[in-house]
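> Below are the sequence and a predicted model for it; my questions follow.
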Amino acid sequence: MSDTTRDYLLKFWSLIDDILNAILFLLIGLEVVTIHLEPGSIAIGVLAIPLLLVARALSVLGPLAAMRPLLDLGRLAPPILIWGGLRGGISVALALSLPFTEERSLLLTATYFVVLFAVIVQGGTIARVIEHRKQRAAA
């Protein structure tokens, strides 16, 4: 395959990826309108965020510790992998695919809270986290 063909192929699949993401987020936006925000579901959504961060830390720190004798990724790897574990379209798509039960609405609300936190807070601060960790590592 020539370099030009490879370039066109990568651009094509990138365009397909962008189109499918746009369709997914359009469907997500349409589904958000149907969510009923109740105090209980809001509380569960807010509590899901730290729970998810703890689960992410455990799932990152364990394998990193096990791999350390073979491959040391440095001191920046854990915080970047934990904070940079952004969630989004796939999480919501999986929640949307659940059968219509009374738990579905609660799980969907919690998923939306986690995804909003990931996109807005984590996505908006990952560069600062990396810079802060670089400065601490250099000191």
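Happy to help now that I have it.
> contacts, neighbours, all on C-alpha from now
Will do.
> Next one: S91 from F113, what distance?
Taking C-alpha to C-alpha, to the nearest Å as the measure, S91 and F113 are separated by 11 Å.
> Who has more neighbours out of these two?
Under the neighbour definition other C-alpha atoms under 10 Å, S91 and F113 were set side by side, and F113 has more, 21 against 14.
> Could you pull up the contacting residues of that one?
45-46, 48-49 (C-alpha atoms under 8 Å, 6 or more residues apart in numbering).
> Which helix or which strand is home to it?
Taking DSSP states H and E as the criterion, the element that holds F113 is helix 102-116.
> Kindly report the same for N21.
Secondary structure from DSSP H and E places N21 in helix 3-32.
> in that helix, what's buried?
Under the neighbour-count criterion of 16 or more other C-alpha atoms under 10 Å, helix 3-32 has 24-25, 28 buried.
> gap between it and the chain center?
Between the centre of helix 3-32 and the centre of its chain there are 18 Å (C-alpha atoms, centre = their mean, to the nearest Å).
> this is the comparison structure:
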Amino acid sequence: MRGRNVSAIRTTLPRLVVVAVVYWLAARASLSLALVHGQVTPIWPPTGIALVAVLIFGRSMALGIFVGALAVNLPIGPTPISAVLIAAGNTLAPVAAAELLNRIGFRRELDRLRDAAAIIVLAALVAMTLSATVGASVLV
């Protein structure tokens, strides 16, 4: 049992680091397009990166997403608490999106129209309202 745990850590830890770093890099690039005080952007590719990470590697990637989101938001957030809340919203939304997609039998190959529609409706519209609501509430 112990050997299995060590193996899981050796596999998961590098993935978490990669997810956090790639999330942070994409977020920093996106913030260059910021519309409001370096915080509000018209596009946010890190969410797509986070969703793909959760779909491929599972919910364990939530920690990497949270760390990446927190690293982005701490320097720009009005307060550390707001940065934590925004990072939590940025983490919860892709995890919820992946859960919704998995529940309907989503196939990552996107070889069916229903899978493309599910990404638009469930992931982009439904699940991302979590992140948008948290972010807007904190920044108001």
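Thanks, I have the structure now. Bear in mind that the values here come from a model prediction, so they are computed numbers and not experimental data.
> Would you pull the TM-score for this pair?
Comparison of the two superposed chains (TM-score structural alignment, normalised by the length of structure 1) gives a TM-score of 0.34, and 77 aligned residues with a C-alpha RMSD of 4.8 Å.
> one step back: what's the closest of the buried residues of helix 3-32 of structure 1 to P79 of structure 1?
Within the buried residues of helix 3-32 of structure 1, proximity to P79 of structure 1 (C-alpha to C-alpha) peaks at F25, which comes in at 28.0 Å.
> so that closest one makes contact with S91?
No: look at F25 of structure 1 against S91 with C-alpha atoms under 8 Å: they stay out of range, at 11.7 Å.
> secondary structure class for the residue positioned nearest the centre of structure 2?
The centre of structure 2 sits closest to A50, judged by C-alpha atoms, centre = their mean, with a distance of 3.6 Å. Assigned by DSSP: H, G, I helix; E, B strand; the rest coil, the conformation of A50 of structure 2 is helix.
> For it, give me its contacts.
19, 23, 65, 91, 94.
> where's the last one relative to T11 of structure 2, distance?
Separation of P94 of structure 2 from T11 of structure 2 (C-alpha to C-alpha): 21 Å.
> Please compare the two by neighbour count and tell me which comes out ahead.
Neighbours per residue (other C-alpha under 10 Å) separate P94 of structure 2 from T11, with P94 holding more: 30 against 11.
> name the element the nearest residue to L108 of structure 1 once chain neighbours are set aside belongs to?
With C-alpha to C-alpha, 6 or more residues apart in numbering as the criterion, L108 of structure 1 has its nearest non-adjacent residue at 5.5 Å, and that residue is A95. Of the helices and strands defined by DSSP H and E, A95 of structure 1 is found in helix 89-96.
> what does that helix contact?
Everything outside helix 89-96 of structure 1 that qualifies as a contact, by C-alpha under 8 Å, 6+ apart, is 21, 24-25, 28, 104, 107-108, 111-112, 115.
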